[in-house]
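Enquirer: give the three-dimensional model of this entry:
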Amino acid sequence: MSDETQVTEETIREALRGVLDPELHLDVVALGLIKSIDPQSEPMEIKMLLTTPFCPYGPWLVQQVKEVAEKAAGGKAAKVEVLPEMWNPEMMEDPTMLGFF
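Expert: Model prediction:
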């Protein structure tokens, strides 16, 4: 990839706003599920959380994050790691979006 087409973390993060949690109907970035993105590593590395440890949509969300990131990066391979950290609504960009606060 040339410098002119080098993918940035922001490019990937913006693309991931298109991945919605099917239960909460909010995107994975707004929910605070995306913890880090390293677009320069081979393969690109994305670390994320799930909303619950046994989220029934977990495998689907991980696959969607991988596919959307790879497309945004022009086909560069991505590896998505699910972290063991527990998610809570305070991790959201705007915790009031769920109406808990």
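
Enquirer: hey, let's count contacts and neighbours off CA atoms from now on
Expert: OK.

Enquirer: pick out the residue closest to the middle of the protein.
Expert: Centroid-nearest residue in the chain, with Cα atoms, centre = their mean: Ile34, separated by 4.0 Å.

Enquirer: for that one, which non-adjacent residue is spatially closest?
Expert: Spatial nearest neighbour of Ile34, excluding adjacent residues (Cα to Cα, 6 or more residues apart in numbering): Met48 at 4.4 Å.

Enquirer: please provide the structure for the following sequence as well, for comparison with the first:
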Amino acid sequence: MNEDSSLEDRIISVLKKIYDPEIPVDIYELGLIYDIQISRKKEVKILMTLTTYNCPVADILPIEVKEKIQSIKEINNVNVVLTFDPPWDRGFMSEEARLELGML
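Expert: Take a look at the predicted model:
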């Protein structure tokens, strides 16, 4: 396992502790994280979305993601980019999330 994959695993572990307040599933399993990029300088870019355009946590969830990822000591900078392209839908959810929500 190389250093970046280990760091990515730790980032994913942190993301799995952040929950959408309206849905009892973490944002990673919910499929809200589209991409995680880690540069050689240990700068992280998270491409994420929300369940809807007018999501009530649109102002706070990306900030929470940034702050919690930034708390990983090796990371020098975190940039969270919010996108709605493609728009989120239930197909992005993991099987675990669908099971948790009774959708399987």
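
Enquirer: any idea what the TM-score is?
Expert: Once superposed, the chains reach a TM-score of 0.82 (TM-score structural alignment, normalised by the length of structure 1), with 99 aligned residues with a Cα RMSD of 2.4 Å.

Enquirer: wait, the residue nearest to Ile34 of structure 1 touches Leu33, no?
Expert: Yes: between Met48 of structure 1 and Leu33 there is a contact at 5.2 Å, judged by Cα atoms under 8 Å.

Enquirer: so for these two, which sits in the more crowded spot?
Expert: Applying other Cα atoms under 10 Å to Met48 of structure 1 and Leu33 shows that Met48 carries more neighbours, namely 24 against 21.

Enquirer: residue contacts, that one?
Expert: Met48 of structure 1 is in contact with Leu33, Ile34, Lys35, Ser36, Val80, Glu81, Val82, Leu83, counting by Cα atoms under 8 Å, 6 or more residues apart in numbering.

Enquirer: distance check, the counterpart of it in structure 2 against Asn79 of structure 2.
Expert: In structure 2, the residue paired with Met48 of structure 1 according to TM-score structural alignment is Met48. Met48 of structure 2 sits 11 Å away from Asn79 of structure 2, going by Cα to Cα, to the nearest Å.

Enquirer: what sits up against stretch 54-68 of structure 2?
Expert: Here stretch 54-68 of structure 2 makes contact (Cα under 8 Å, 6+ apart) with Val14, Leu15, Ile18, Asp20, Pro21, Leu50, Val78, Asn79, Val80, Val81, Leu82.

Enquirer: I appreciate the help and will end here.
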